[in-house]
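**Student:** Predicted model, plus sequence, below.
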Amino acid sequence: MHEVLLVEDDDLIREATRLTLEAHGYRVRTAADGVAGLDMFRDRRPDVAVLDIMLPRLNGVSLAGRIREESGVPVLLISARNDPVDVVMGLEAGADDYVTKPFDGPVLVARIRALLRRAAPAERPSPTGPLCFGDLTFCAVSLEVRRDGRLLTLTTTELKLLREFAASPGTVLTRDLLLERVWDYAWSGDTRVVDVGVQRLRAKIGRERVETVRGVGYKLRG
C-alpha cells in the first residue's frame, strides 16, 4: 500500500481528499500547514507528496523546494486555476506535476498513479551501454549521468526525460510525446510541465545539449 502525504489547510478539502485516496487503496497522512507537512515528511518518507500551493507558515512552492532538496519523492501540487505563475514556480522548485481546483477525485488519483509509475523502474527497452553526447555520458542501466566526468544528481523525472532523448539523439520529440512517455499522460495535458522539465534538465546537463525546435518540441544534440 502506497503512502500519500497530503498537505492542505482547508479542512473540508483535506478530509474529502483523504477519503477519496483511502477509497482507492492509499494510506494517507495529512497536515494543515507547510511546516507541519515538512516535519511529517521528514518523520516518515511517503511515496508521494500532494501539496496545496496556498499553505500557511510555509507555502506549497517553498515546501516542494525543501522536499526536493532532501528527496526524489514525487511531488504533486494542487493549484487554483487563476495562478499559472505559481504553478510554473512550483515546477521550477522541483514539483513533478499539478492539478487545478476544483478537481475530480479520479483525476487526482490518476495523476498520483502516473507519478508512482514514473518513479518505478522503467519497463521500456533501454540502451545497455554508456552513451556519450559531447561532455555528457549517460548509462541507462546504472542510471548514472556524468558531465566532464562529474556525477550529476537528477530527479526521476529528469532521468526519464534524458532517457527519452538519449534513445533518439537528433530526433525531434514533440511535447505531447514527452507528456505520454515521461509524465505518463494518455490524454492531452499542459505542456508547461514539459517545458519546465526540459529547463531543469538543461540546467544540469548544459543548456546547449537540448535544442528547442520552435512550435514542435525538443531534441538532444549528439
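**Tutor:** Sure, I can see it. Numbering: from 1, shown residues only.
**Student:** hey, let's count contacts and neighbours off CA atoms from now on
**Tutor:** OK.
**Student:** Now Y98: which helix or strand?
**Tutor:** Using DSSP states H and E, Y98 maps to strand 97-101.
**Student:** just checking, what packs against the helix or strand just after that strand?
**Tutor:** Downstream of strand 97-101, the next assigned helix or strand under DSSP H and E is helix 105-119. The contact analysis (3 or more C-alpha pairs under 8 Å, 6 or more residues apart in numbering; DSSP states H and E) places helix 105-119 against helix 11-23, strand 48-52, helix 156-167.
**Student:** Determine the set of other helices and strands touching the helix or strand following the first one.
**Tutor:** So that's helix 11-23. Sequence order places strand 27-31 as the next helix or strand after helix 11-23, per DSSP H and E. The contact analysis (3+ C-alpha pairs under 8 Å, 6+ apart) places strand 27-31 against strand 3-7, helix 11-23, helix 34-43.
**Student:** Helix or strand for L76, just tell me which one.
**Tutor:** Using DSSP H and E, L76 sits in strand 75-80.
**Student:** Other residues contacting whichever helix or strand comes after that strand?
**Tutor:** Tracing the chain past strand 75-80, the next element assigned as helix or strand by DSSP H and E is helix 84-93. Applying C-alpha atoms under 8 Å, 6 or more residues apart in numbering, the external contacts of helix 84-93 come out as 53, 60-62, 64-65, 68, 77, 79, 97-98, 192-193, 196-197, 200.
**Student:** which ones are touching T157?
**Tutor:** Contacts of T157 (C-alpha under 8 Å, 6+ apart): D96, R118, A119, V182, W183, G197.
**Student:** Closest to A167 out of the residues you listed?
**Tutor:** Set against A167, the nearest of the contacts of T157 by C-alpha to C-alpha is V182 (12.9 Å).
**Student:** V88 and A95, how far apart?
**Tutor:** Per C-alpha to C-alpha, to the nearest Å, V88 is found 9 Å from A95.
**Student:** ok, second structure coming up, stack it against the first:
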Amino acid sequence: MGIKVLIVEDEIKIASLMESFLQTEGYDCLTAMDGKTALQLFAKHKPDIVILDWMLPQMSGLDTCTQLRQLGSPGIIMVTAKSEETDKIVGLEMGADDYLTKPFSLRELSARIRSLLRRMNRNDNDRSDSVLRRGDLTIYEDSLQVFKGSEELHLTPTEFKLLHLLASRPGRVYTRMQLLQHAFEEEFIIDERTVDSHISKLRKKIESDSRGSDYIKTVYGFGYRFGAEHED
C-alpha cells in the first residue's frame, strides 16, 4: 500500500491536476469537493496526508480541519488564496501542519508533502528508545501514538514532535527557536510565536490542569521544559 493523499478542493480543474500529478509521483489519491465528503472519506480510508482548501462550500476548510483532528492525526496541508501572515497563523493554530498559498507549482506541493512525511516518519532507525513513559503519558515513537492512561490522544505531527523532544529530556530547557527548528525543519520557516500556539494546544490535550502547568513548564523569557518530576 502506498501513501494515501486526500485532496479536498471544490475547483474541479485544480483537483484533477493535483490528483493526476500526485498519482504520477506514486501516491494513492482520493478527492472530495466539500468538507462533509472529505470527513466521510477520511473515516473510511484513513489517508496519511490531507491537502485541504480553505474556501469550501457548506463547511469551511478551517472547520473541516478541526473535525479531521478529532478523527485522527493525518498530515494536513492547508491550501488557500489567503496570503496574510495572520491567515497563515490561524490555519496553523486550527491544526494544519503546513500552509500553501495559491497559485503554487505542483512540484512545490510535492516537496511540501515529502517534507511533511519526513516529519511523520514512523520508522526512524536512528532513534534508540521507541517508548517513553512520563507520569501517566505513554509515548510510542514508531507509531506516533500518545496515551494518557488508557485513553489515546490525537496529536498533530507537529504536536507529537514537540512533546517527544521535551519528554525525551525532562528538565532541559529549549528555546522557541530550537523547538521551531525541530518541529518544522529548515524547509518551513515561520514566526517563533507559532510555537506558543502549538504548545498551548498540546497542553490542552495532555494536561490535567487547565492552566497547563503539569507536564510542560514555561521558562519565562527563554522557552519551555518538560517537568523533571515526571521522569521515570
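**Tutor:** It's in. None of these values were measured; they are calculated from a predicted model.
**Student:** Give me the TM-score for this pair.
**Tutor:** Remark: TM-score between the superposed chains equals 0.79 [TM-score structural alignment, normalised by the length of structure 1]; 217 aligned residues with a C-alpha RMSD of 3.0 Å.
**Student:** circling back to that earlier point, counting neighbours, go ahead and name the busier of V88 and A95 of structure 1.
**Tutor:** Shown here are V88 of structure 1 and A95; by other C-alpha atoms under 10 Å, A95 has more neighbours (30 against 17).
**Student:** Show me what the more buried one aligns to in structure 2.
**Tutor:** Under the alignment (TM-score structural alignment), A95 of structure 1 maps onto A96 of structure 2.
**Student:** can you tell me which residues contact its match?
**Tutor:** C65, G75, I76, I77, M78.
**Student:** can you put those in CSV and add neighbour count?
**Tutor:** CSV is the format used below for the contacts of A96 of structure 2 (neighbours: other C-alpha atoms under 10 Å):
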residue, neighbour count
C65, 25
G75, 25
I76, 26
I77, 25
M78, 24
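**Student:** from these, which is closest to Q40 of structure 2?
**Tutor:** Q40 of structure 2 has its nearest neighbour among the contacts of A96 of structure 2 in C65, at 13.1 Å by C-alpha to C-alpha.
**Student:** What mean distance separates the strand holding L76 of structure 1 from the matching residues in structure 2?
**Tutor:** Superposing on structure 2 places strand 75-80 of structure 1 at an average distance of 1.8 Å from its equivalents, by mean C-alpha distance after the TM-score superposition for structure 1.
**Student:** How far off centre is that strand?
**Tutor:** A distance of 11 Å separates the centroid of the chain from that of strand 75-80 of structure 1, by C-alpha atoms, centre = their mean, to the nearest Å.
**Student:** is it true that I205 of structure 1 touches F138?
**Tutor:** No - if you go by C-alpha atoms under 8 Å, I205 of structure 1 and F138 don't touch, sitting 10.3 Å apart.
**Student:** okay, the helices and strands packed on strand 27-31 of structure 1, which one's buried deepest?
**Tutor:** Ranked by mean neighbour count, those are led by strand 3-7 with a mean of 24 (mean count of other C-alpha atoms under 10 Å).
**Student:** and the angle from that one to strand 75-80?
**Tutor:** 40 degrees (axes from the mean of the first three to the mean of the last three C-alpha atoms, to 10 degrees).
**Student:** tell me how far strand 3-7 of structure 1 is from the chain's mean position?
**Tutor:** A distance of 15 Å separates the C-alpha centroid of strand 3-7 of structure 1 from that of its chain, computed with C-alpha atoms, centre = their mean.
**Student:** cool, stretch 129-139 of structure 1 as well?
**Tutor:** Centre-to-centre, stretch 129-139 of structure 1 and its host chain are 23 Å apart (C-alpha atoms, centre = their mean).
**Student:** same thing with stretch 1-19 of structure 1?
**Tutor:** Chain-centre distance of stretch 1-19 of structure 1: 19 Å, with C-alpha atoms, centre = their mean.
**Student:** Next: stretch 173-183 of structure 2.
**Tutor:** 16 Å.
**Student:** how much does it stray from structure 1?
**Tutor:** Mean for stretch 173-183 of structure 2 is 3.3 Å (mean C-alpha distance after the TM-score superposition for structure 1).
**Student:** in that stretch, what counts as buried?
**Tutor:** Judged by neighbour count (16 or more other C-alpha atoms under 10 Å), stretch 173-183 of structure 2 contains these buried residues: V173, Y174, R176, L179, L180, A183.
**Student:** which non-adjacent residue is nearest the residue nearest to the spatial centre of structure 1?
**Tutor:** The C-alpha lying nearest the average C-alpha coordinate of structure 1 belongs to D96 (C-alpha atoms, centre = their mean; 1.9 Å). Distances taken as C-alpha to C-alpha, 6 or more residues apart in numbering place V75 nearest to D96 of structure 1, at 5.4 Å, with adjacent residues excluded.
**Student:** mind listing what that neighbour touches?
**Tutor:** Neighbour list for V75 of structure 1: V48, A49, V50, L51, A64, G94, A95, D96, D97 [criterion: C-alpha under 8 Å, 6+ apart].
**Student:** Determine the number of other residues adjacent to the third one.
**Tutor:** Burial of V50 of structure 1, expressed as a neighbour count using other C-alpha under 10 Å, amounts to 25.
**Student:** Would you check that it makes contact with V4?
**Tutor:** Yes - contact status for V50 of structure 1 versus V4: in contact at 7.1 Å, counting by C-alpha under 8 Å.
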